[in-house]
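Undergrad: Curious how this folds, go ahead:
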Amino acid sequence: MKQRSLAVLALGASLALAACTQTQSREVAANDASGYPARLPLTGVSLPVEAAPAQPEGGKWQLAGETLSFAVPGGATLLAMNCTHAPDGTAQLHLTRMTRAEDGAKALFALIGNGRIARLPLDATRAGEQGEWQGTMPAADPRLEVLRGGNRIEATLPGGGTLLLPASLEPGRLLAACRASDRA
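TA: Presented below is the predicted three-dimensional model:
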């Protein structure tokens, strides 16, 4: 009986949320002279961009020096990875995702592939539609195993869209070389 009550409660909450519209999310409720709630439009509030950026067609992995990037040939880089070292010699993988960003934003960059799921912290380092997100983590971090295996990887940044990274052994090779360069 308790499970049925919970199911009914969940259904009711779902229906209540479904009844909300985009217009309602841009309004605030206030009481009119009779004390009855009334909707008032919010002014001076910037509205969020509705759709995440779409991935351009034809993106490929490209290795240039020690940086592995994903981009449409001749186009702007969408994702870049390279190996760096901390002052103590610890090998680190540095990730840069180019997509829109808000000033001071932080997010978890979700990677799904090779039988694994990882959420890697990134910080917005340049705001705007041509924004940039960056994060650095020790190359030995087990979350980075998502890069090994050669299968397709789905990479999602909230509000920045999803990249469908084609199957490649290059991300795993970069990670292995970075781990091997650890001097700590």
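Undergrad: drop to CA atoms for contacts and neighbour counts, all remaining ones
TA: Will do.
Undergrad: Quick one: name whatever helix or strand follows the longest helix belonging to the chain.
TA: In the chain, assigned by DSSP state H, the helix with the most residues is helix 2-18. Next in sequence after helix 2-18, counting helices and strands by DSSP states H and E, comes strand 27-31.
Undergrad: For the comparison step, fold the sequence that follows:
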Amino acid sequence: MIRSLPRTAAMAAIVLAASACSSNSEPEGAPNEPVTKFSLPHHDQAELDVERKITEAMPGKIDPPDATWRETKSGAIYGEPDRKPLIEMACNDGMVDVTRNVASDDGAKALFAFVGYRGILRLKVENDGAAWHGSLRSDDPLWIAVTGGPFYATVAGGGKVISPASSIASSVITGCKPEADATIKGAAVDTDETA
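TA: The predicted structure follows:
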């Protein structure tokens, strides 16, 4: 019986060691003691100012519930009332000019993608330091991405703008015709006239 005592003590030590290593061990302190609170390190003011400028450069949320398409003298805008528009469209002599009001490097180039149920339009755009701008002929069949129902539009650094189907946006595109005797920019050259 005395010989089994060290063996029993050894087994008890193993069981205690195993329970101490268990991942389900209780935290130290009383069971009803509140969790210790801590605070994250405070960012310096310069870093907060940079974050604020980035936030202010984005004109509103990308999918604001009160955003609508509204007619303007030259076309249409999409966004919240009394805020800088998220997207602007205008007809200019048979071309549809598009603006996405998001700042970037002056002279930066990108593709502004319109993704709809019936197609995708990738519009070449350039930033002037304040917004992305691009143009495309109004009769380009890829405008079906916008005229064919709801769509979203995305460009570098500008997030994704989600737009419902809009007859106002569609009418800017479908109603954009060149004036009489005007030449659409980017129109194909008629080889018969140049011969």
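Undergrad: Do you know the score for how well these two fit?
TA: Overlay of the two chains. TM-score (TM-score structural alignment, normalised by the length of structure 1): 0.61; 127 aligned residues with a CA RMSD of 2.5 Å.
Undergrad: helices or strands next to the longest helix of structure 1 in the packing?
TA: Helices and strands touching helix 2-18 of structure 1, as assessed by 3 or more CA pairs under 8 Å, 6 or more residues apart in numbering; DSSP states H and E, are absent.
Undergrad: Distance check, residue 118 of structure 1 against residue 108 of structure 1.
TA: 9 Å (CA to CA, to the nearest Å).
Undergrad: Same drill for those two, tell me which one is more crowded.
TA: Neighbours were counted for residue 118 of structure 1 and for residue 108 using other CA atoms under 10 Å; residue 118 has more, 18 against 15.
Undergrad: What does the more buried one correspond to in structure 2?
TA: Alignment note: residue 118 of structure 1 maps to residue 121 in structure 2; criterion TM-score structural alignment.
Undergrad: contacting residues for that match?
TA: 113-115, 142-143, 145 (CA atoms under 8 Å, 6 or more residues apart in numbering).
Undergrad: Neighbour count, secondary structure and distance to residue 158 of structure 2 added to those residues, as TSV?
TA: Formatted as TSV, the contacts of residue 121 of structure 2 follow (neighbours: other CA atoms under 10 Å; DSSP: H, G, I helix; E, B strand; the rest coil; distance: CA to CA, whole Å):
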residue	neighbour count	secondary structure	distance to residue 158 of structure 2
113	20	strand	11
114	24	strand	13
115	19	strand	15
142	18	helix	21
143	24	helix	20
145	22	helix	19
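Undergrad: Which of those are conserved in structure 1?
TA: Counting by both residues aligned by TM-score structural alignment, their matches' CA atoms under 8 Å, structure 1 reproduces these contacts from the contacts of residue 121 of structure 2: 113-115, 142-143, 145.
Undergrad: The strand ranked longest in structure 1: which residues count as buried?
TA: Using DSSP state E to define each element, structure 1 has its longest strand at strand 116-126. Neighbour counts over strand 116-126 of structure 1 (16 or more other CA atoms under 10 Å) mark 117-126 as buried.
Undergrad: if we can go back for a sec, residue 159 of structure 2: which of the contacts of residue 121 of structure 2 is nearest?
TA: Proximity of the contacts of residue 121 of structure 2 to residue 159 of structure 2 (CA to CA) peaks at residue 113, which lies at 11.1 Å.
Undergrad: from memory the closest one sits against residue 122, does it?
TA: Yes - taking contacts as CA atoms under 8 Å, residue 113 of structure 2 lies within contact range of residue 122: 4.4 Å.
Undergrad: helices or strands up against the helix ranked longest in structure 2?
TA: Secondary structure of structure 2 read by DSSP H shows that its longest helix is helix 4-20. Helix 4-20 of structure 2 is packed against no helix or strand, with contacts defined by 3+ CA pairs under 8 Å, 6+ apart.
Undergrad: Show the subsequent helix or strand relative to it.
TA: helix 45-57.
Undergrad: for that following helix, packing partners?
TA: Short answer (3+ CA pairs under 8 Å, 6+ apart): helix 45-57 of structure 2 packs on no helix or strand.
Undergrad: What residues of it count as buried?
TA: By neighbour count on 16+ other CA under 10 Å, the buried set for helix 45-57 of structure 2 is residue 57.
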